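Student: I need the structure of the sequence given here:
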Amino acid sequence: MISKSLKAVFVCSIVLFSSCKDDKNSEEKMTTNTSDNILLQKWTGPYEGVPAFDKMNVKDLKEAIETGMTLGLEDIDAIANNTEAATFENTIVPLEASAKELNDVFTYYGIFSSNMSSPEFRDIQGELAPKLSDYNSKISQNEKLFQRVKAVYDASQKNPLPTDQQRVVDLTYKGFEMNGANLNAEQKKRYAAINKELSSLYTDFSNNVLHDEENYVTYLNKNQLGGLSESFIKSAAKIATDKGQDGKYAITNSRSSMDPFLTYSTERDLRKIVWTNYYARGDNGDDYDNNQIIAEILKLRKERVGLMGYDNFAEWRLQDRMAKTPENAMDLMMAVWPAAIARVGEEVADMQTVANANGDKLKIEPWDYRYYAEKVRQKKYDLDSDEVKQYLQLDKLTEAMFYVAGRLFNYKFTPIEDQKVPVFHEDVKVWEVTDKDSGKHIGLWYLDPYAREGKRSGAWATTYRSYTSYQGETNVLASNNSNFVKPAPGESVLVSWDDATTFFHEFGHALHFFSSNVKYPTLNGGVRDYTEFQSQLLERWLSTDEVINQFLVHHETGEPIPASLVEKIKKASTFNQGFGTTEYLASALMDMKLHLADPTNIDIDKFERETLAELKMPSELPMRHRTPQFGHVFSGEGYATAYYGYMWADVLTSDASEAFKEAPGGFYDKEVADKLVKYLFAPRNSMDPAEAYRLFRGREAKIEALMRDRGFPVPTEN
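Tutor: You can find the predicted model right below:
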């Protein structure tokens, strides 16, 4: 998942609809002295300058953001008040370069928000949210600015600009239009007020989820560790000790802790407690409950797009996505849904058979699913996930990703000593990325792998600086962030196959950042139902023979993974696809249906229950993200009515994978790899995604490949 930090939401001058502007701004600014605040100072040091993560202090944040907004508005005023006729060079280019200081501050803001949150930061975040909303409105509703953008756009419709410039103009104008630039004065006032209110609601939603993640910890005694691996037990003991509970074992309220516990713990009552804590985040009927917040968000979103004549939020949002309409997105999801829930029925029947054979007198419940699925895996495929885990070391997986990047992109990753590049936490490591042949510097890759208090859950990728060339080439500063449980001293970090897949997925985002060859910042943006495609595709290289044979070695003996175990893994590749597909699709369908519904007097809890009943959602598993904790959709707008995009992207992924399978060199075929980089990674958003895919594949993607991948029945053509 691409980072949803507020940098991605607020930083840019035309922030509601453009990509972040990470580039140099040469204009002199006279009003404010920025030298005293470290967060506003120019990035210095090697590698074209890097963020001063070692010196950042949350106390400097409020002043830095407010100063950055002042300077950003100076940039906008200079563009808007230019008396010369509007051109690409005097309007669009300075708009692309605007708000440099604020962009840089939001690099730090993103770290405080996602990686190093604290009560002090959350107070500042709450105070700044409405001010940032006002800032955005002053830009998106600046009539003089919009008229200059419109003049450039109108002229380009008669006399088209060079391809990349035309794409920037089209995206910029469309962004203004989608965000109310054509509204009258009264409507604009209400539009701005709605955005201001939403900004505070998004912050409250996120902080409520984080509160429940931090405060619901399950402590175990020594006699409650049945089924758990030695490495997991050691990690749980360390976490408990760090939390002042020496002699106990902590199961934190995060997926990285919850998932293995539910898979292996023999303590059913404790499994229920851990499951309930995790899936009740934001839904505990207390001061941190998110249901009313969600209801207000839905009402405000509908009202806002209604000002522009749209029937619902989904209709407005999807017009510039690959799906184009909510109906197209729903058609794809509902084409897969029946096969997914049918497979769940088969999986549950297999689990119940195992439970009955064991003499376990129970009906499979959600907190049993992972546990008995693992039993079925062992019985059906003689495959023990914990056995596989012994060969999945985080360090070796990192080397495997570097190997893949070298084969496909010709990149070399070289570790950097800590003192050369500042980091915000001792766990963060940094590598230099160069071209293997020429030695050309491409950028830096930061890795923050471990869960900790104050770090949001999940895994994500983000950039601190993106590639552009319109003011001279810039390097890329990209990061991957995970929540692996930190091991006890001297122990290896062992991860599940699913977590290893996610690790590759997020690295795919980083490679997308590094491979960019676009000239202008706006073209580094993305179409949401396309940007997950590149990262989902990279997951496929984890199971290639080259990676398995070289990098999957036993963490104690160093012995390579046995061929017999590899064969079991491949045979079980479609195992549990009912669970994986259904828990995801349920969330995606809920996202869309919530935004198509009438939000007047909506009861979120009731709507969730009734919608799942209508979908015939199996009772044995929950949505991947229940509504009260669905941060993708309600902590901001990046994935709102867009969570379906993972499925849309996976159609492309499955189809593109078959292009590699069909090639002489398989997944490392040079000709196909070169086309992959040229058409699907390097262009970013400089061309229409559908056209980019056709150039790569020679045709549009087909759903049949996805169904084959998941072991579902392939639909027959009429």
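Student: okay, CA-based contacts and neighbour counts for the rest of this
Tutor: OK.
Student: Which parts of the stretch 251-400 of the chain are helices?
Tutor: Using DSSP state H, counting those that start in this stretch, the helices found in the stretch 251-400 of the chain span residues 255-264, 268-279, 291-306, 313-318, 326-357, 366-381, 385-389, 394-409.
Student: what's the shortest one packed up against?
Tutor: This means helix 385-389. Applying 3 or more C-alpha pairs under 8 Å, 6 or more residues apart in numbering; DSSP states H and E, one finds that helix 385-389 contacts helix 497-514.
Student: what about 10 Å?
Tutor: Counting contacts by 3 or more C-alpha pairs under 10 Å, 6 or more residues apart in numbering; DSSP states H and E, helix 385-389 packs against helix 255-264, helix 366-381, helix 497-514, helix 563-571.
Student: buried sites along the longest one?
Tutor: What it means is helix 497-514. Residues of helix 497-514 classed as buried: 497, 499-514 (neighbour count, 16 or more other C-alpha atoms under 10 Å).
Student: quick one more, to check against the first:
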Amino acid sequence: MTNPLLQDWATPFQIAPFDVISDADFAPALDTALAAHRSEIDAIATCDEAPSFANTIEALEAAGADLDKVLSVFFTVAGADSNPTREDLQRQFSPILAAHFSEISSNKALFSRVNALWETRETLGLGPEQDRVLMLTHRGFVRAGAALTGAEDARMKEIKARLAVLGTEFTQNLLADERAWFMPLAEDDLEGLPEFVVDTARAAGDEKGADGPVVTLSRSLIVPFLQFSPRRDLRKTAFEAWVARGANGGQTDNRAIAAEILSLRQERAKLLGYESFADFKLETEMAKTPAAVRDLLMSVWEPARAQADADAARLAEMMRKDGINDDLAPWDWRYYAEKRRAAEHDLDEAELKPYFQLDRMIAASFACAQRLFGLQFKPLDIPLYHPDCRAWEVTRNGEHIAVFIGDYFARGSKRSGAWCSAMRSQAKFPKPQAPIVINVCNFAKGDPALLSYDDARTLFHEFGHALHQMLSDVTYESISGTSVARDFVELPSQLYEHWLDVPEVLSEFAVHAETGAPIPPDMLQKVLDASTFDMGFQTVEYVASALVDLAFHDGPAPADPMDKQREVLDAIGMPPAITMRHATPHFAHVFAGDGYSSGYYSYMWSEVMDADAFAAFEEAGGAFDPERASALERHILSTGGSSDAAELYIAFRGRLPGVDALLKGRGLAAE
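Tutor: Below is the predicted model:
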């Protein structure tokens, strides 16, 4: 029988036929696809004709179609619906894929052709997009080590292969720790918890096969438990398990893995002629240098820490009034911050949450996209990789634009966090293809499913990434959608979060799950007034993580990353009642792959732009100003990586922004 992964998919919009694909199909399909890709690369490298943009660069763009199909399906299910077989396959595939792509990037004959085009680029008559693709292709080969020879070339291949293995191990260890731990709750332990937390804990118990409710390490459960449980002992137990992920000793401990990853990255950078991995990594980003990143982070750190210290004093006083004669601890912060929020803003999350139904928030994100960009969303009834998933066809003026898939609920087979990926990216070459985009979240199940305000923000954030993919309008897949500088990629996602705070959006879509009544105006105002509440805490836990990430990569690799983490936190004066958002052993952004390594700062870099970009709407005709929406699509959402990120932002806004809008938006600006 023909492997379904390698067939032409006669499905709606050529979506992978998940109902006929089995785990047994992946390995043979990968072998076949790798062999086909190898042959295509060899044909390009040994072509008798003189190098041209068509027979070299475009040929590279067109190569590997079957490999893309296999990997897009595999990595979708490996991240969102894993099982022991898929985890084993991931461990097998990582070194194979690393070796395959390393072989391509170190192919001297192939690089010679690319380099010849680069050196004669001014004579080729290329258009702007072609010129950009040539530059990125040449730069990618050089940064991958294509110019290395002999022992250095061989060592680079070894480093890449080992890093691929280590990244997979780090991810799987983290997933194993998250899956293994849960804390049973007796009926007395539920005292003080809102009904939605109790319901979520009972559902989690059912999923774990426990005899009653449990707390798991899913953020959508553990955070509200820490917010609402009056039991300090249980909060401490849960919090310590949460921050210990990847650092529990034994086979799933990630500390030695992190140290080896950092050492190999530094060696890789040295082989390529850079002083540090941060110098290497940031060269292609908007920030350009470690110093620029540190300047941004420290300009935000000082006012954030001052706010957090002031807030800590308030919370400690509240704790003493409860008769607890102890220092404010990290497992206390969320509980007393929630009590303070309820008192100062008269805002009770248990009363608020019924207004944030998942389905209504999905509808809100769609409605904003319709008003801004003219997109329409029609549900699709098609087989997907898990029963929780749902799909929509995205159209504009009757024309098919994309397929959007949402996978929203937490489960043991899904890694933590939230993300957006494209099973197929938009392109016009070698033939037109519309994108298939997935948002994956980890919200608590319920009937109906209710979100916290932060959950709703996450939904809008990931949908902003999806819009970047869906509205892409470029020729070549290598620069499509979110294929942009890492510190630019978060701009569309963080910018889209602002539409959740637009009063007319909440007035229409935040309706009570039981009564159907719209959110009362006074409650809506309280939500908006509280939007910067506890921002000192949120900023400190994020910036601390970003500074540690930068320190790991800016200079010699630390022998013991945990010692380096402590050194950095001590140097910046980390408040004792706040921890890093992502401590080293579970810092998947940095250690699961190279994506955000030396780049976790990029959320804040992008936030500088997103605060300024939304201000452009407010300065014009408001949140739905058609001219600003058109400019946003024309200059940012549709352009992918076809131009330098700074040039794209300037084209939209007329200038680059400063940090003032960010500080104001976070409520950290001096009065």
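Student: Packed most tightly, which of the helices of the stretch 251-400 of the first structure would that be?
Tutor: helix 313-318 (a mean of 22; mean count of other C-alpha atoms under 10 Å).
Student: whereabouts in the second structure does it align?
Tutor: Under TM-score structural alignment, the match for helix 313-318 of the first structure in the second structure covers residues 277-282.
Student: how far apart are the matching stretch and its match in the first structure?
Tutor: Following the fit onto the first structure, the mean deviation recorded for stretch 277-282 of the second structure is 0.5 Å by mean C-alpha distance after the TM-score superposition for the first structure.
Student: Residues contacting that stretch, please?
Tutor: Outside stretch 277-282 of the second structure, the residues within contact range by C-alpha atoms under 10 Å, 6 or more residues apart in numbering are 143, 262-270, 272-274, 283, 288-293, 485-487, 549-557, 594-599.
Student: swap the cut-off to 6 Å and go again
Tutor: The contact list for stretch 277-282 of the second structure (C-alpha atoms under 6 Å, 6 or more residues apart in numbering) reads Q266, A269, Y274, K288, T289, H553, D554, S598.
Student: likewise stretch 545-557 of the first structure?
Tutor: The contact list for stretch 545-557 of the first structure (C-alpha under 6 Å, 6+ apart) reads Q390, Y391, L392, K396, A400, E559, P560, I561.
Student: For that stretch, list every residue counted as buried.
Tutor: Neighbour counts over stretch 545-557 of the first structure (16+ other C-alpha under 10 Å) mark E546, V547, I548, F551, L552, V553, H554, H555 as buried.
Student: Return the residues in contact with the most centrally placed residue in the second structure.
Tutor: Most central in the second structure under C-alpha atoms, centre = their mean is W419, positioned 4.6 Å from the mean C-alpha point. For W419 of the second structure, the contacting residues are N439, V440, by C-alpha under 6 Å, 6+ apart.
Student: and it, what pairs with it in the first structure?
Tutor: Structural alignment (TM-score structural alignment) places W419 of the second structure against W460 in the first structure.
Student: Now check L315 of the second structure against the first structure: what is it aligned to?
Tutor: Checking TM-score structural alignment: L315 of the second structure goes with M351.
Student: separation between the closest residue to that match other than its chain neighbours and N356 of the first structure?
Tutor: Spatially, and ignoring its direct neighbours in sequence, M351 of the first structure is nearest to Y372 (5.4 Å; C-alpha to C-alpha, 6 or more residues apart in numbering). Look at Y372 of the first structure and N356 of the first structure: by C-alpha to C-alpha, to the nearest Å, they are 11 Å apart.
Student: what is in contact with these two at once?
Tutor: Shared contacts of Y372 of the first structure and N356, defined by C-alpha under 6 Å, 6+ apart, are absent.
Student: and L451 of the second structure, how many neighbours does it have?
Tutor: For L451 of the second structure, the count of nearby residues is 26 (other C-alpha atoms under 10 Å).
Student: Leaving out chain neighbours, which residue sits closest to the residue mapped onto P51 of the second structure from the first structure?
Tutor: Counting by TM-score structural alignment, P51 of the second structure lines up with A86 in the first structure. Leaving aside its sequence neighbours, A86 of the first structure sits nearest to R148 (C-alpha to C-alpha, 6+ apart; 5.4 Å).
Student: Which helix or strand contains that neighbour?
Tutor: Assigning secondary structure by DSSP states H and E places R148 of the first structure in helix 143-158.
Student: before we move on, what about L444 of the first structure?
Tutor: Assigned by DSSP H and E, L444 of the first structure falls in strand 441-450.
Student: Could you tell me where that strand falls in the second structure?
Tutor: Under TM-score structural alignment, the match for strand 441-450 of the first structure is residues 400-409.
Student: And that stretch against the first structure, how far off on average?
Tutor: Relative to the first structure, stretch 400-409 of the second structure is 0.7 Å off (mean C-alpha distance after the TM-score superposition for the first structure).
Student: now that stretch: how far from the chain's centre is it?
Tutor: Relative to the mean C-alpha coordinate of its chain, stretch 400-409 of the second structure is positioned 16 Å out (C-alpha atoms, centre = their mean, to the nearest Å).
Student: any idea how far E556 of the first structure lies from D603 of the first structure?
Tutor: Plainly put, E556 of the first structure is 53 Å away from D603 of the first structure if you go by C-alpha to C-alpha.
Student: One more: Y643 of the first structure?
Tutor: 21 Å.
Student: before we move on, what about A500 of the first structure?
Tutor: Relative to D603 of the first structure, and taking C-alpha to C-alpha, A500 of the first structure is found at 38 Å.
Student: do the same with A280 of the first structure
Tutor: Note on A280 of the first structure: its distance to D603 of the first structure, by C-alpha to C-alpha, is 17 Å.
Student: So what's the residue count around the residue nearest to W431 of the first structure when sequence neighbours are not counted?
Tutor: Closest residue to W431 of the first structure apart from its sequence neighbours, by C-alpha to C-alpha, 6+ apart: P415 at 4.2 Å. Applying other C-alpha under 10 Å, we find 13 residues neighbouring P415 of the first structure.
Student: how about P415 of the first structure, what's its partner in the second structure?
Tutor: With TM-score structural alignment as the criterion, P415 of the first structure lines up with P379 in the second structure.
Student: So that match lies in a helix, does it not?
Tutor: No - according to DSSP: H, G, I helix; E, B strand; the rest coil, P379 of the second structure belongs to no helix; its state is strand.
Student: For E178 of the second structure, which non-adjacent residue is closest in space?
Tutor: Nearest to E178 of the second structure is L217, by C-alpha to C-alpha, 6+ apart, at 5.6 Å.
Student: Which residue numbers in the first structure does stretch 337-356 of the second structure align to?
Tutor: Following TM-score structural alignment, the aligned partner range for stretch 337-356 of the second structure in the first structure is 373-392.
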